[in-house]
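*Asks:* Sequence plus the predicted model coming up.
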Amino acid sequence: MGNKKIKRRNFLKAAGFASLAGAWAAATAGFLSGQRVKAQAVKPTPNSLVAGRWALVIDTRICAEHPECRDCIEACHKWHNVPRFPDKQHEIKWIWKTHFHNAFPYQSHEYDNEDVKKREVIVLCNHCEHPPCVRVCPTQATFKREDGIVMMDMHRCIGCRFCMGACPYGARSFNWLDPRPYIKEPNMAYPTRMKGVVEKCIFCFDKLHEGKLPVCVRACKYGALTFGDLADPHSKVNELLRKHFNIRRKVNLGTGPSVFYII
């Protein structure tokens, strides 16, 4: 009799947790996809940061002065529950460092400044003006918002990986394994993923909704990352772009990247 009570209690506990998790997932899915499941959650508030087209400017000169710094990467991955798989081939990356010649294979030539060619640069999703990933997604799990942010709804992703094949920047990662056991200290304020879905940088749209800048920008103590409205000619990002020579990744493909690099 006692065993039956314990089993029944465990069953009810599991059922209640599943119900709560299901409701939370549905609400999160609505928030991520912009559907009307939680219409009030996606409407900008008086405190929300809004823009015609969000853009990120990365000053590689500042990053080069602090080559050991990984604050933006660590902060982003911690907030977004990015797992750390021991096997490199299963690696999940939202923002990371790579060598200049890998990031800009078409801009490099033999007369480049040697210092520039030796730099490591920060790379991430470029939130393209014309994102090829959006065109190939069969379920609209990836879509572009009016403010230029290219979103990724992990709840709607079916794991076809068409978007990964279409992205010319390698900015998307696929969960070959269940990521949850590889997250040491889960951030309960942000959803974890499951095996078989794609994920990537989403320009911290949730933080913008709260009136805060992206996690990576706030984590950078040296001021190498600047986030702002590319559609506003008086914004800080436009001021930097007018003042300093800058490049973007693989612009010859016509994607229109929203991430700029001052070199």
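*Replies:* Yep, it's here.
*Asks:* When you work out contacts or count neighbours from here on, use the C-alpha atoms and nothing else.
*Replies:* Fine.
*Asks:* how about the nearest residue to Arg36 once chain neighbours are set aside, secondary structure?
*Replies:* Of all residues not flanking Arg36 in the chain, Gly30 sits nearest, at 6.5 Å (Cα to Cα, 6 or more residues apart in numbering). Secondary structure, DSSP: H, G, I helix; E, B strand; the rest coil: Gly30 is helix.
*Asks:* can you give me the helices in the stretch 51-200 of the chain?
*Replies:* Using DSSP state H, counting those that start in this stretch, the helices of the stretch 51-200 of the chain run over 60-65, 71-79, 100-103, 114-117, 132-136, 162-166.
*Asks:* Could you check the ones you listed and tell me which one is nearest Glu210?
*Replies:* Closest to Glu210 of the helices of the stretch 51-200 of the chain is helix 71-79 (Cα to Cα; 14.7 Å).
*Asks:* Indicate which one of the helices of the stretch 51-200 of the chain is closest to Leu213.
*Replies:* Across the helices of the stretch 51-200 of the chain, closest to Leu213 is helix 71-79 (Cα to Cα), at 12.0 Å.
*Asks:* which residues of this structure fall in strands?
*Replies:* Residue ranges of the strands in the chain, as given by DSSP state E, are 54-59, 95-99, 120-124, 142-144, 150-152, 173-174, 198-199, 225-229, 246-247, 259-262.
*Asks:* Can you tell me which of these is nearest to Pro191?
*Replies:* Nearest to Pro191, of all the strands of the chain, is strand 198-199, at 11.7 Å by Cα to Cα.
*Asks:* List the contacts of stretch 130-140.
*Replies:* For stretch 130-140, contacts defined as Cα atoms under 8 Å, 6 or more residues apart in numbering pick out 142-144, 150, 156-158, 162-164, 166-167, 254-256.
*Asks:* 10 Å instead, please
*Replies:* For stretch 130-140, contacts defined as Cα atoms under 10 Å, 6 or more residues apart in numbering pick out 33, 128, 141-144, 148, 150-153, 156-158, 160-168, 172, 253-257.
*Asks:* Included below, for side-by-side comparison, is a second structure:
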Amino acid sequence: METSRRNFLKLGGAWALGLAILPAVNGFAANNPEHLVNPKALAGKRWGLVIDMQKCWPRYQAGCRRCFDTCRREHNIPDIGNKKEEIKWIWTEPYGDAFPDQQHEFMAEDIKNNPFIVLCNHCDKPPCVRVCPTRATFKRQDGIVMIDYHRCIGCRYCMAACPYGARSFNFRDPRPYIKELNPAYPTREKGVVEKCTLCVERIDTGLPPACVEVCPAKAITFGDLEDPGSEARQLLKNRYTIQRKPELGTHPSIYYIV
């Protein structure tokens, strides 16, 4: 009888503890920033980038790769050395591949023949989020599309759904291929998908994305697309910009000045 009573009390205590922690668990599961906010974090409703390729190209042609190199170091991106297994967060594509439906035979040569910086578009309507069976891919309230590496089961549905080729799959353990380990950022495992996170680890501590900070040409502008007074919105207002595959209705958060 005493044993049964003791077990009942243990069960009751566990049930009460479960009720106590349930709001916090639900908060994290619902991507509720209330439990995660750093007081220094940058506040925005929809973060995005405006990339001025006219500023970028002269530096790029002179050999500048600072945005790529910095991103690789900051986020422990492995250098597999195999094109088929390459892990890409920020890279370049020729105009015809980046903007397949926005070209014609009489295009300006500097646009047609120069590479374009590409990365995850952090779409306002991301198809990758809709297809993920484990909700490992989700969109934060500030518009950044994220991957929970622990929930990712490697099904690659998100890769198939992404129309921009912005996701990479770890076919092997990436850790032996990291040249300069950054202990402040988590490494990934074999069998998970990864991509650009727009440097949420920096945004959440009050800093802009690393590629924005290190660009010597100031070609990448970061800002809240919902804020009419942000520098990004001012550029969009005053300069002609294009987006990748806008006809798909994903509403990318990356714009290009050409």
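*Replies:* Looks like it arrived, so ask away. Small disclaimer: the values here were computed from a predicted structure and weren't measured.
*Asks:* hmm, back to that, who touches the residue nearest to Arg36 of the first structure in this structure?
*Replies:* Residues counted as contacts of Gly30 of the first structure (Cα under 10 Å, 6+ apart) are 24, 36-39, 41-42, 153, 155.
*Asks:* In helices only, show me those.
*Replies:* Mapping these onto helices (DSSP state H) picks out 24, 39, 41-42.
*Asks:* Mark which of the residues you listed are buried, thanks.
*Replies:* Neighbour-count burial (16 or more other Cα atoms under 10 Å) applied to these gives 41-42.
*Asks:* Dump the ones in helices among the contacts of Gly30 of the first structure to CSV, plus distance to Lys4 of the first structure.
*Replies:* Below are these laid out as CSV (distance: Cα to Cα, whole Å):
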residue, distance to Lys4 of the first structure
Trp24, 30
Ala39, 43
Ala41, 42
Val42, 45
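*Asks:* Show me which of the ones in helices among the contacts of Gly30 of the first structure is closest to Tyr190 of the first structure.
*Replies:* Distance to Tyr190 of the first structure, by Cα to Cα, is smallest for Trp24 among those, at 11.0 Å.
*Asks:* Dump the helices of the stretch 51-200 of the first structure into TSV; add distance to Ala18 of the first structure as well.
*Replies:* Listed next are the helices of the stretch 51-200 of the first structure as TSV, based on distance: least, Cα to Cα, whole Å:
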stretch	distance to Ala18 of the first structure
helix 60-65	45
helix 71-79	24
helix 100-103	43
helix 114-117	52
helix 132-136	32
helix 162-166	31
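*Asks:* Arg8 of the first structure: which of the strands of the first structure is closest?
*Replies:* Checking the strands of the first structure against Arg8 of the first structure by Cα to Cα gives strand 198-199 as the closest, at 37.0 Å.
*Asks:* against the second structure, where does the closest one fall?
*Replies:* Mapped onto the second structure using TM-score structural alignment, strand 198-199 of the first structure covers residues 193-194.
*Asks:* how far apart are the matching stretch and its match in the first structure?
*Replies:* For stretch 193-194 of the second structure, the mean distance to aligned residues of the first structure following superposition is 0.1 Å (mean Cα distance after the TM-score superposition for the first structure).
*Asks:* Can you tell me which residue is spatially central in the first structure?
*Replies:* By Cα atoms, centre = their mean, the first structure has its centre lying nearest to Cys201, at 0.8 Å.
*Asks:* Leaving aside the residues adjacent along the chain, what's closest to Phe203 of the first structure?
*Replies:* In space, and not counting its chain neighbours, Phe203 of the first structure is closest to Pro214: 6.2 Å by Cα to Cα, 6+ apart.
*Asks:* What does that neighbour correspond to in the second structure?
*Replies:* In the second structure, Pro214 of the first structure lands on Pro209 (TM-score structural alignment).
*Asks:* number of nearby residues for that match?
*Replies:* Using other Cα atoms under 10 Å, Pro209 of the second structure has 21 neighbouring residues.
*Asks:* Contact partners for it?
*Replies:* Contacts of Pro209 of the second structure (Cα under 10 Å, 6+ apart): 49, 67, 71, 197-203, 220-222.
*Asks:* hmm, try it at 7 Å
*Replies:* Neighbouring residues of Pro209 of the second structure by Cα atoms under 7 Å, 6 or more residues apart in numbering: 198-199, 202-203.
*Asks:* Between those residues, which sits nearest Ile178 of the second structure?
*Replies:* Cys199 (18.3 Å).
*Asks:* Around the closest one, count how many other residues there are.
*Replies:* Cys199 of the second structure has 17 neighbouring residues, counting by other Cα under 10 Å.
*Asks:* separation between the closest residue to it other than its chain neighbours and Thr221 of the second structure?
*Replies:* Spatial nearest neighbour of Cys199 of the second structure, chain neighbours left out: Pro209 (5.0 Å); criterion: Cα to Cα, 6+ apart. The gap separating Pro209 of the second structure from Thr221 of the second structure is 10 Å, by Cα to Cα, to the nearest Å.
*Asks:* Return the distance of the corresponding residue of the second structure for Leu253 of the first structure relative to Val258 of the second structure.
*Replies:* Using TM-score structural alignment, the equivalent of Leu253 of the first structure in the second structure is Leu248. To Val258 of the second structure, Leu248 of the second structure is 21 Å away according to Cα to Cα.
*Asks:* cool, and Arg140 of the second structure?
*Replies:* According to Cα to Cα, Arg140 of the second structure and Val258 of the second structure sit 29 Å apart.
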